[in-house]
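Participant: Please find the sequence and the predicted model below.
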Amino acid sequence: MSPTVLDTLIQVETPEAIDIQLRPASMFQRIIAFSLDLLIRSTWFVLSTVAMIMFFGNATAAFANENFSYMALGFLLINLFATTWLYPVLFEVFNHGRTPGKMAAKIRVLHDNGSPIGWSASMLRNLLRVFDGLPFAYAIGMVSILLTNKGQRIGDIFAGTIVVDEQTERHIGKLAYLEHIPSVTPPVMLTREEQYSIVSFTERHPRLPRVRQQELAEQLCYDLQLPATQAIETVLGMGKYYLGQQQKDAG
């Protein structure tokens, strides 16, 4: 697989001083999510408006009443506000950064330090969606996503948020390919950066060509002053050890 795929991974440090790797969501995923959410919001707006008209009786007779006209206009404006702005904010805050569209596209919104999104960030990124939509078809937003290394639209930049691909978030304990690799306890205490390098290699190595795996493993062994014989197995064993420790700590 091309090395450029690895370049889309970003490393962030959470407020708890834990390093995690995230991959910004692709443009295709974001378009899918936005389209599904737009369909849901539009359907709700139409159905709720029809229900309002039916509730108050005949539409022609109802709108002839001046008081009802003002009440109906107020309801429509409130409903429009809720479906265009409140909808994404509530889902992002209470559903772990995921609207229904984002859930279907397997993406979520986080703070750019990897922590869950909060009220202020969600409100700001969604308020600025109006600017991202200019001049038409989210042109500014899409250009910003393509030009920033974290795939952020203008709203994300100001809110300090990032939309990530859930499928490439770290899943500790789910690395099935390590099942037959014996865990190797590091012979010496390694620094946090060295531990990160080993875990990073362990998680990435299935996507790397065999030659690249060997090259990186030998380099890691050299840096750690370990024998280079069976370098890949040695590094994977230590990676399994550290992932096991993280799993225990999380439990």
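Facilitator: Received it, and whenever you're ready, just let me know what you need. Bear in mind the structure is a predicted one, so any value in this text is a computation, not a measurement.

Participant: contacts, neighbours, all on C-alpha from now
Facilitator: Noted.

Participant: From the centroid of the protein, which residue is nearest?
Facilitator: In the chain, the C-alpha nearest the mean C-alpha coordinate belongs to residue 164, at 2.2 Å (C-alpha atoms, centre = their mean).

Participant: That one contacts residue 110, doesn't it?
Facilitator: Yes: in this structure, residue 164 is within contact of residue 110 by C-alpha atoms under 8 Å, at 7.4 Å.

Participant: Just list what the helix or strand the residue nearest to the centre of the chain falls within packs against, helices and strands only.
Facilitator: Element membership for residue 164 (DSSP states H and E) is strand 161-165. Applying 3 or more C-alpha pairs under 8 Å, 6 or more residues apart in numbering; DSSP states H and E, we find strand 161-165 packed against strand 107-111.

Participant: circling back to that earlier point, can you list contacts of the strand holding residue 164?
Facilitator: 22-26, 106-112, 117, 121, 125, 150-152, 156 (C-alpha atoms under 8 Å, 6 or more residues apart in numbering).

Participant: got the angle between it and strand 107-111?
Facilitator: If you take axes from the mean of the first three to the mean of the last three C-alpha atoms, to 10 degrees, strand 161-165 sits at 150 degrees to strand 107-111.

Participant: Buried ones in stretch 71-79, by neighbour count?
Facilitator: Buried residues in stretch 71-79, defined by neighbour count with 16 or more other C-alpha atoms under 10 Å: 72, 76, 79.

Participant: Rebuild those residues as a markdown table, extending it with secondary structure and distance to residue 230.
Facilitator: Formatted as a markdown table, the buried residues of stretch 71-79 follow (DSSP: H, G, I helix; E, B strand; the rest coil; distance: C-alpha to C-alpha, whole Å):
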| residue | secondary structure | distance to residue 230 |
| --- | --- | --- |
| 72 | helix | 74 |
| 76 | helix | 68 |
| 79 | helix | 64 |
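
Participant: hold the first one in mind and look at this next one:
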Amino acid sequence: MEQFQIETAQNITINQNTSHLGERMLAYIIDTFIIVVYTILMFVFLASLEIDMGDQWAFYLILSLPAFLYYLLFETLMDGKTIGKGAMNLRVVKLDGSKPNFGNYFVRWALRIIDVGITSGGAAVLTILIRGKGQRIGDIAAGTTVISEKKHVSLKDTLLRELPEDYKPTFPQVTVFKDQEMRTIKELYDKARLNGNHNVIVSLDKRIKEVLGVQTALKPIEFVDVIINDYNYYTQKM
């Protein structure tokens, strides 16, 4: 799964997972199924009305609008999601991680005719594979991408971290912490970085320095990161 970097207002860089091509295809299948079912029900409804053939086109036009505007309506009203995207835990966001506006959604929707309509999805697949960042043509024009909101548990999500073989610790005092205490520190730190909450990191920095009785020129975000790495170094060596 590809990642792209987002820089928050506090100049903290975080990695965000782009959606997998297979996930987007499954979301598309779900959305297409819903549109097809709606269209069939619409035809059945029109047939049951037994209205004049000359007037049917007007009813068809009105009732077909939800299907025609499906992606634009749902992504705008559901914060970047359609029913299919919601089922696959996907969401449309801007490249800086912020919420798209109506103009962004409109550009994505308008260019679906090229991405999906004219090329039967070929242009979208090819662009996503070549371009990266989970972007089809509509995303590139709109400055958006589709991210996966699924939680992928890895070594970084636990207390443990992978360290270089030549890693040298800076603060041996970290061994005064217990596993649960360090796990809490890491969880708060990771969450603060993800949400761009610099105040939490500053508070962690201050509290850890008080407990360890150390001073350093490292920035708060760097200091807390080193503390977590040092703790991993000493606990893994035991």
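Facilitator: Thanks, I have it. If you're wondering where the values come from, they're calculated on a predicted model, not measured in any experiment.

Participant: What's the TM-score once they're superposed?
Facilitator: Comparison of the two superposed chains (TM-score structural alignment, normalised by the length of the second structure) gives a TM-score of 0.67, and 192 aligned residues with a C-alpha RMSD of 3.5 Å.

Participant: picking that back up, quick check: the strand holding residue 164 of the first structure compared with the second structure, mean distance?
Facilitator: Compared with the second structure after fitting, strand 161-165 of the first structure has a mean deviation of 0.6 Å; criterion: mean C-alpha distance after the TM-score superposition for the first structure.

Participant: Residue 133 of the second structure pairs with which position in the first structure?
Facilitator: Counting by TM-score structural alignment, residue 133 of the second structure corresponds to residue 150 in the first structure.

Participant: Quick check: that match touching residue 22?
Facilitator: No: look at residue 150 of the first structure against residue 22 with C-alpha under 8 Å: they stay out of range, at 9.5 Å.

Participant: overlap in contacts of the two?
Facilitator: By C-alpha under 8 Å, 6+ apart, the residues touching both residue 150 of the first structure and residue 22 are residue 10.

Participant: SS state for the match of residue 133 of the second structure?
Facilitator: Three-state call for residue 150 of the first structure (DSSP: H, G, I helix; E, B strand; the rest coil): coil.

Participant: wait, what's in contact with the closest residue to it other than its chain neighbours?
Facilitator: Spatial nearest neighbour of residue 150 of the first structure, excluding adjacent residues (C-alpha to C-alpha, 6 or more residues apart in numbering): residue 24 at 5.8 Å. When contacts are counted by C-alpha under 8 Å, 6+ apart, residue 24 of the first structure touches 8-10, 150-151, 162-165.

Participant: go on, residue 202 of the second structure?
Facilitator: 220-221.

Participant: again, but for residue 82 of the second structure
Facilitator: 31, 71, 74-75.

Participant: mind checking what it lines up with in the first structure?
Facilitator: In the first structure, residue 82 of the second structure lands on residue 99 (TM-score structural alignment).

Participant: Now do its match against residue 110 of the first structure, distance only.
Facilitator: Distance of residue 99 of the first structure to residue 110 of the first structure, given as C-alpha to C-alpha, to the nearest Å: 13 Å.

Participant: so after the host helix or strand of residue 49 of the first structure, what's the next helix or strand?
Facilitator: Assigned by DSSP H and E, residue 49 of the first structure belongs to helix 27-55. Downstream of helix 27-55 of the first structure, the next assigned helix or strand under DSSP H and E is helix 59-64.

Participant: What is the aligned counterpart of the residue nearest to residue 150 of the first structure in the second structure?
Facilitator: Using TM-score structural alignment, residue 24 of the first structure lines up with residue 18 in the second structure.

Participant: With residue 82 of the first structure instead?
Facilitator: So residue 82 of the first structure corresponds to residue 66, using TM-score structural alignment.

Participant: element containing its match?
Facilitator: According to DSSP H and E, residue 66 of the second structure maps onto helix 53-68.

Participant: Could you do residue 67 of the first structure as well?
Facilitator: Here residue 67 of the first structure is assigned to helix 66-81, by DSSP H and E.

Participant: who does that helix touch, helix- and strand-wise?
Facilitator: Going by 3+ C-alpha pairs under 8 Å, 6+ apart, helix 66-81 of the first structure lies up against helix 27-55, helix 59-64.

Participant: Could you figure out how far the first one is turned away from strand 161-165?
Facilitator: Here helix 27-55 of the first structure runs at an angle of 100 degrees relative to strand 161-165 (the same axes, to 10 degrees).

Participant: ok so, going back, which residue range of the second structure does the strand holding residue 164 of the first structure align onto?
Facilitator: Against the second structure, strand 161-165 of the first structure falls on residues 144-148 (TM-score structural alignment).

Participant: That stretch: how far from the chain's middle?
Facilitator: Centroid separation for stretch 144-148 of the second structure versus its chain: 6 Å, with C-alpha atoms, centre = their mean, to the nearest Å.

Participant: and what of stretch 207-226 of the first structure?
Facilitator: 29 Å.

Participant: hmm, who's touching the helix or strand residue 125 of the second structure falls within?
Facilitator: Secondary structure from DSSP H and E places residue 125 of the second structure in helix 122-131. For helix 122-131 of the second structure, the surrounding residues in contact (C-alpha under 8 Å, 6+ apart) are 21, 114-116, 134-137.

Participant: can you give me the offset of that helix from its chain's centre?
Facilitator: For helix 122-131 of the second structure, the distance to the chain centre is 19 Å (C-alpha atoms, centre = their mean).

Participant: for the contacts of helix 122-131 of the second structure, which one is nearest residue 174 of the second structure?
Facilitator: Nearest to residue 174 of the second structure out of the contacts of helix 122-131 of the second structure is residue 134 (C-alpha to C-alpha; 40.2 Å).

Participant: Report the contact partners of that closest one.
Facilitator: Neighbouring residues of residue 134 of the second structure by C-alpha under 8 Å, 6+ apart: 2, 18-21, 128, 145-147.

Participant: What subset of those is buried?
Facilitator: Using 16+ other C-alpha under 10 Å as the burial test, the contacts of residue 134 of the second structure include 18-20, 128, 145-147 as buried.

Participant: and the two most separated of those?
Facilitator: 128 and 147, at 12.6 Å, using C-alpha to C-alpha across these.
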